[in-house]
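**Student:** for reference, the sequence and a predicted model appear below.
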Amino acid sequence: MNQNLNKIPRNVWILGFGSLLTDISSEMIHSLLPLFLVSVLGASVFTVGIIEGIAEATASILKVFSGTLSDYLGHRKQLVILGYGLSTVVKPLFALTTSPTGVLIARFGDRFGKGIRVAPRNALVADSTKPENRGAAYGLRQSLDTIGAFVGPIIAFALMAASGQNFRLVFWLALIPGILAVIVLAAGLRETRVNTNSQNRISWGWHFNSLSREYWILVVVALVFNLGNSSNAFLLLRASQKGIAAPLVPLTVVVMNVAYSLSAYPVGRLSDRLGRFKLLVSGFVLYALVYLGFAFAQAPWHIWGLFALYGLYLGMTQGVLLALISDKVPSQLRGTAFGFLNLVVGLALLPANLLAGWLWQFGGSGVTFIAGSLFAILATVLLVVYRSRY
């Protein structure tokens, strides 16, 4: 294990620790935000869906521009740091807001920063690694990222308990790890040769005709899948609905992210050895089953188990999909490829969250999760049909 970790380049570790600190900051807020909106600001579940949909769509639309810009400039570091910095700067808005509109503005700014950084960051991981350890590299970055994603809710839980449910205090303290993340990235991240070599620079433009058929198949599959992949806010609301006390709700995210963190790197290594397709299909099937579980869960312990399985699904798919995309596109177009993929996903997430919120409000929470499961099954069928392309 240690020998394999030693093969992971410095940039991947720096990006991983930067993501870890940022996720501590973000999840201290996001793990509490649905409850803050509903219980403190008086927002409806449908309003939560609108806010989450707009925020995630904003991030994904921006990713295509930042990814293409990083290809054109031949530099990715500056965009990565700019994106992380912007997400940190807007954190105080969560503590200051007194209305759902204020939360929307804060979420918009936070996701704006994410939209700037994600495609260049994912391309930088690929630029820094060789194909034979690319799955492990993406898995490691995801694992470090996800450690932050479960440490954040633990801190939020402890602070909520110690402060007498003081949401705003937690939101203010979330600023600290965000600042540390920007410092780590600015000091430690290095540009890669593939980007600084002028022969690899491309002219400004989308260059979609240079992307392979296999890449476009993955884009279509991701689009279909994410039409049913609503925000995790609905999972947290389901946990509360099934009897998990408000102070304990953030800990469901801890369970999910522990499972995600423990599985992402081993699955990434496995994809380097056995191929990525089967793991991706298995992850989609697991998602469909987990969402059905959320639809029919009857007791709090069901919810805890389903969050663990949801984390395993993330570990089986997120890094593997990124590695698969990297394998299918030229190095000088990776930013564009990741950016456009995320644009498509973002455009799907807006109707996905609106649909989830509408189904929850007018058809019941179970219908929301059944719909998500059906979209995952359809995406899996599409992926299997085109298996020969991979």
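**Tutor:** Cool, got the structure.
**Student:** use CA for all of it now, contacts and neighbours both
**Tutor:** Fine.
**Student:** so where does Phe340 fall, helix or strand?
**Tutor:** Secondary-structure assignment from DSSP states H and E places Phe340 in helix 334-363.
**Student:** ok, now which ones touch Gly243?
**Tutor:** Gly243 is in contact with 299-300, counting by Cα atoms under 8 Å, 6 or more residues apart in numbering.
**Student:** er, Arg121 actually
**Tutor:** 15, 76-77, 80.
**Student:** please apply the same query to Asn122.
**Tutor:** 322, 335, 338.
**Student:** secondary structure class for it?
**Tutor:** At Asn122 the chain is in helix, as set by DSSP: H, G, I helix; E, B strand; the rest coil.
**Student:** my guess is Arg269 meets Glu132, correct?
**Tutor:** No - with contacts defined as Cα atoms under 8 Å, Arg269 does not count as touching Glu132, sitting 9.2 Å away.
**Student:** re the thing from before, just checking, what packs against the helix or strand following the helix holding Phe340?
**Tutor:** Along the chain past helix 334-363, the next helix or strand (assigned with DSSP H and E) turns out to be helix 365-385. Helices and strands in packing contact with helix 365-385 are listed as helix 213-226, helix 277-296, helix 334-363; criterion 3 or more Cα pairs under 8 Å, 6 or more residues apart in numbering; DSSP states H and E.
**Student:** to Leu382, which of these lies closest?
**Tutor:** Shortest separation from Leu382 across the helices and strands packed on helix 365-385 is recorded for helix 213-226, at 6.5 Å, computed as Cα to Cα.
**Student:** so what touches that closest one?
**Tutor:** Contacts to helix 213-226, defined as Cα under 8 Å, 6+ apart, come from residues 325, 328-329, 341, 344-345, 348-349, 352, 375-376, 378-380, 382-383, 386, 389-390.
**Student:** please compare the first structure with the one that follows:
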Amino acid sequence: MPDPAGTAAPDTSLKNVKALGIVSLLTDASSEAIYPILPLFLSSVLGTPVAVIGIIESIAEATASLMKVFSGWLSDRVGRRRPLILLGYGLSNLMKPILAIAGSWPAVLALRFADRFGKGIRTAPRDALIADSAAPEVRGKAFGLHRALDTLGAAIGPLIAWATLSLVHGEAGFRTVFLISAIPGTAAIVVLALAVRERRPHAPATGTRPPLGFRHLGMPFGVFTAISAVFALGNSSDAMLILRAKDLGAATALVPLMYFIFNLVGSAIAAPAGNLSDRIGRRRVLTIGFALYGVVYAGFALASHTWAPWLLFAAYGVPYALTEGMARAFVVDLVGPECRATAIGSYTFVLGLAALPSSAVAGILWDTVGHSAPFTLSAVLMLVAAFALGLAGRFLKPLDACLAR
């Protein structure tokens, strides 16, 4: 009798990818109801300085990335994806509604830490399972489809926040949003438990399972990761974009709508971007995405009118869709199948190290130099990364297998 969590070969129907996409949609509806209002809750309700908000976001995202390298390696080592995915989603969705009783920024930091810890556990095994579940010729389509569903959920979340804040004002409105986030979060766990199946077309023999480290992943992986780290140094938390929108005069209740527009644009473009990467190559799509990121951040630096954040958040969805899923698909392209999760985890680990100073420096620049300074620095770093990736083609040839230790 076939094992429901068995090792069927990858296919082009993408049923498993669609199920994972629904899980991500529901989880992001929960997360993104909270995310665009959390900086406002910290600053207006808890009186937290912007520099501290930047540090909180840096710690949260760095925590996720530090966990990804270990969970990715563990997933490859034991040859299983699903248990780690379930554990990670479960932990994150348990933590978010507890924000409703947070009374200080250290409490928010602790809950964000636990939430991102869960994200770190699940992300690399989940992305490896997407790759395992898709035939190579539709890999970009698979990651694009997953990203489209994920980002659609991220568009629904801000609508939940906007509707709630429109009905329940002040501090109570924030705390009500945190409680409501439990509903889609719980639904995500149910779908994951019932619909997502293990697929391990390349389960290696014990002796070939990869060690924990970077050397065996090869030079192409190292070159792409180094370029991406430069980009990540400029890609500070979206909390800075939200604070910039408020700085330019946006009403608190309208900020979630801006975030909704960003995610709606990203969701619409993600699947076509994946298909495009299957046709013209992921490096070209990523190069365009990095460059457009730089242009959008330059726009945030130069903006001076209340209407500008609406346009910029809409534009922000384009490079997000071109890069978020495609970078992970490109990592999978560059390494052997037996170390996919390790590679994804290692890649995001390095990006997490870059994220640690990124948001903290952005917050400090905001407080000490000026409100446009963080975005100017970000734009420069992103354009440098785009230029480097455009020139690095001959160093980015895929490997058929992971290197021996």
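**Tutor:** Nice, I can see it. A quick note: this is a predicted structure, and the numbers were derived from the prediction, not measured.
**Student:** returning to what we had before: so Arg269 and Glu132 of the first structure - more neighbours on which side?
**Tutor:** Looking at Arg269 of the first structure and Glu132 with other Cα atoms under 10 Å, you find the greater number of neighbours at Arg269, namely 23 against 12.
**Student:** residue contacts, the counterpart of that one in the second structure?
**Tutor:** The alignment partner of Arg269 of the first structure in the second structure, by TM-score structural alignment, is Asn275. Asn275 of the second structure is in contact with 138, 140-141, 144, counting by Cα under 8 Å, 6+ apart.
**Student:** in the first structure, which residue range corresponds to the helix or strand hosting Ile183 of the second structure?
**Tutor:** Taking DSSP H and E as the definition, Ile183 of the second structure sits inside helix 182-195. Here helix 182-195 of the second structure aligns to the first structure at residues 175-188, judged by TM-score structural alignment.
**Student:** cool, and stretch 131-143 of the second structure?
**Tutor:** In the comparison with the first structure, stretch 131-143 of the second structure aligns to the range 126-138 (TM-score structural alignment).
**Student:** next one: stretch 24-39 of the second structure
**Tutor:** By TM-score structural alignment, stretch 24-39 of the second structure lines up with residues 19-34 in the first structure.
**Student:** now what about the matching stretch, what contacts it?
**Tutor:** Under the criterion Cα under 8 Å, 6+ apart, residues 48, 84, 94, 141, 144-153, 155-156, 167, 170-171, 174-178, 180-181, 233, 236-237, 249-250, 253 lie in contact with stretch 19-34 of the first structure.
**Student:** end to end, how far does stretch 71-85 of the second structure reach?
**Tutor:** End-to-end distance of stretch 71-85 of the second structure: 9 Å, with Cα to Cα, to the nearest Å as the criterion.
**Student:** if you count neighbours, what's buried in that stretch?
**Tutor:** Of the residues in stretch 71-85 of the second structure, those buried by neighbour count under the rule 16 or more other Cα atoms under 10 Å are 71-77, 79-82, 84-85.
**Student:** over to stretch 240-255 of the first structure?
**Tutor:** By 16+ other Cα under 10 Å, the buried positions in stretch 240-255 of the first structure come out as 240, 242, 244, 246-255.
**Student:** tell me the contacts of Pro125 of the second structure?
**Tutor:** Pro125 of the second structure makes contacts with 71-72, 75, 81-82, 84-85, 341, as judged by Cα under 8 Å, 6+ apart.
**Student:** can you do 6 Å?
**Tutor:** Counting by Cα atoms under 6 Å, 6 or more residues apart in numbering, Pro125 of the second structure makes contact with 72, 75, 81, 341.
**Student:** do Ile261 of the second structure as well
**Tutor:** Ala314.
**Student:** let's see that with 10 Å instead.
**Tutor:** 154-156, 158-159, 267, 310-317 (Cα atoms under 10 Å, 6 or more residues apart in numbering).
**Student:** thinking again about what came up before, list only those of the contacts of helix 213-226 of the first structure flagged as buried.
**Tutor:** The neighbour-count test (16+ other Cα under 10 Å) marks 325, 328-329, 341, 344-345, 348-349, 352, 375-376, 379-380, 382-383 as buried among the contacts of helix 213-226 of the first structure.
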